[in-house]
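> Okay, sequence plus prediction incoming.
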Amino acid sequence: MEANTGIDTQELGEKIVGVLKTIYDPEIPVDIYELGLIYDVFVNEDREVKILMTLTSPNCPVAESLPVEVEEKVKSLDLVADAEVEITFDPPWTQELMSEEAKLELGLL
């Protein structure tokens, strides 16, 4: 019989997305979630979070600090036991990954 941990991983996932929407790329006035920099958010039953994200370019000025900021802000959520950020450039980020809202904000629509 599976133990019920009482954690709603989907609800926690939504809270994590809420936090991600407070983190901005310093060069673009749009949060990293709407920019499409977050590829995936995994939450397991132990409340461990893994975030797969990218940067606008490998030479992004915040390549060192942005993943750390994401990790720290997600870890600051009470329900999160641990968080890890993995950076990938596969697939590379393009403007196509941005939300309609972000494109509108940047005058791309």
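All right, it came through fine. Residues are numbered from 1 along each chain as shown.
> contacts, neighbours, all on C-alpha from now
Will do.
> for this protein, what spans make up the strands?
38-43, 48-53, 82-87 (DSSP state E).
> ok, residues contacting the first one?
The set of residues that contact strand 38-43 without belonging to it, under CA atoms under 8 Å, 6 or more residues apart in numbering, is Thr9, Leu12, Gly13, Ile32, Val49, Lys50, Ile51, Leu52, Met53, Thr54.
> okay, these in a markdown table with neighbour count and distance to Ala81 next?
Output for these, formatted as a markdown table (neighbours: other CA atoms under 10 Å; distance: CA to CA, whole Å):
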| residue | neighbour count | distance to Ala81 |
| --- | --- | --- |
| Thr9 | 17 | 12 |
| Leu12 | 18 | 11 |
| Gly13 | 18 | 13 |
| Ile32 | 25 | 22 |
| Val49 | 24 | 8 |
| Lys50 | 18 | 11 |
| Ile51 | 21 | 14 |
| Leu52 | 17 | 17 |
| Met53 | 22 | 20 |
| Thr54 | 23 | 23 |
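> hold the first one in mind and look at this next one:
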Amino acid sequence: MIINDQAGIKDKVIERLKMVFDPEIPVDIYELGLIYELHTFPDGVVKVVMTLTAPACPAADQILQDVQNTLAEVEGIKEARVEISFDPPWDKGMMSEDAKLELGFF
């Protein structure tokens, strides 16, 4: 994950992203490894490049809306731009150790 923290709000953004869950998986999108890039800019714009666990994820629209809504609540953010990328494709190896433990992938 690439993080550019020009506005000094990276930790707040990550904290909020950890509150967004894929409705089918009891682990947040950050720990699942779905966040590929996170850029914050001095003008209050945040850009998130993320993926989904599968290209045909039935909850894609809900997850994207949840990301935008939760980031809109961060003080100092004026606009959240969320982009989906499937390059590289997501796999279980991208999850944090905590997520793997939670889901029993050891």
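Here it is on my side, so go on. If you're wondering where the values come from, they're calculated on a predicted model, not measured in any experiment.
> Any idea what the TM-score is?
Superposed pair, TM-score by TM-score structural alignment, normalised by the length of structure 2: 0.90. Supporting alignment: 102 aligned residues with a CA RMSD of 1.3 Å.
> Pull up the gap between the residue nearest to the spatial centre of structure 1 and Val30 of structure 1, please.
Nearest residue to the geometric centre of structure 1 (CA atoms, centre = their mean): Ile38, 4.2 Å. Here the criterion is CA to CA, to the nearest Å. By it, Ile38 of structure 1 lies 13 Å from Val30 of structure 1.
> hey, where'd the helices end up in structure 2?
Along structure 2, counting by DSSP state H, helices occupy 10-17, 60-72, 97-103.
> With respect to Asp87 of structure 2, which of the ones you listed lies nearest?
Across those, Asp87 of structure 2 has its closest neighbour in helix 60-72 (16.3 Å, CA to CA).
> quick one: the closest one to structure 1 mean distance?
When structure 1 is superposed, helix 60-72 of structure 2 averages 1.0 Å from its matched positions, counting by mean CA distance after the TM-score superposition for structure 1.
> Which part of structure 1 matches that helix?
Using TM-score structural alignment, helix 60-72 of structure 2 lines up with residues 63-75 of structure 1.
> May I see the buried residues of the matching stretch?
Residues of stretch 63-75 of structure 1 classed as buried: Leu66, Pro67, Val70, Glu71, Lys73, Val74, Lys75 (neighbour count, 16 or more other CA atoms under 10 Å).
> residue contacts, the closest residue to the second one other than its chain neighbours?
Read it as Pro67 of structure 1. In this structure, Pro67 of structure 1 finds its nearest non-sequential neighbour in Val85, 6.2 Å apart by CA to CA, 6 or more residues apart in numbering. Going by CA under 8 Å, 6+ apart, Val85 of structure 1 touches Lys50, Ile51, Leu52, Met53, Pro67, Val68, Val70, Glu71.
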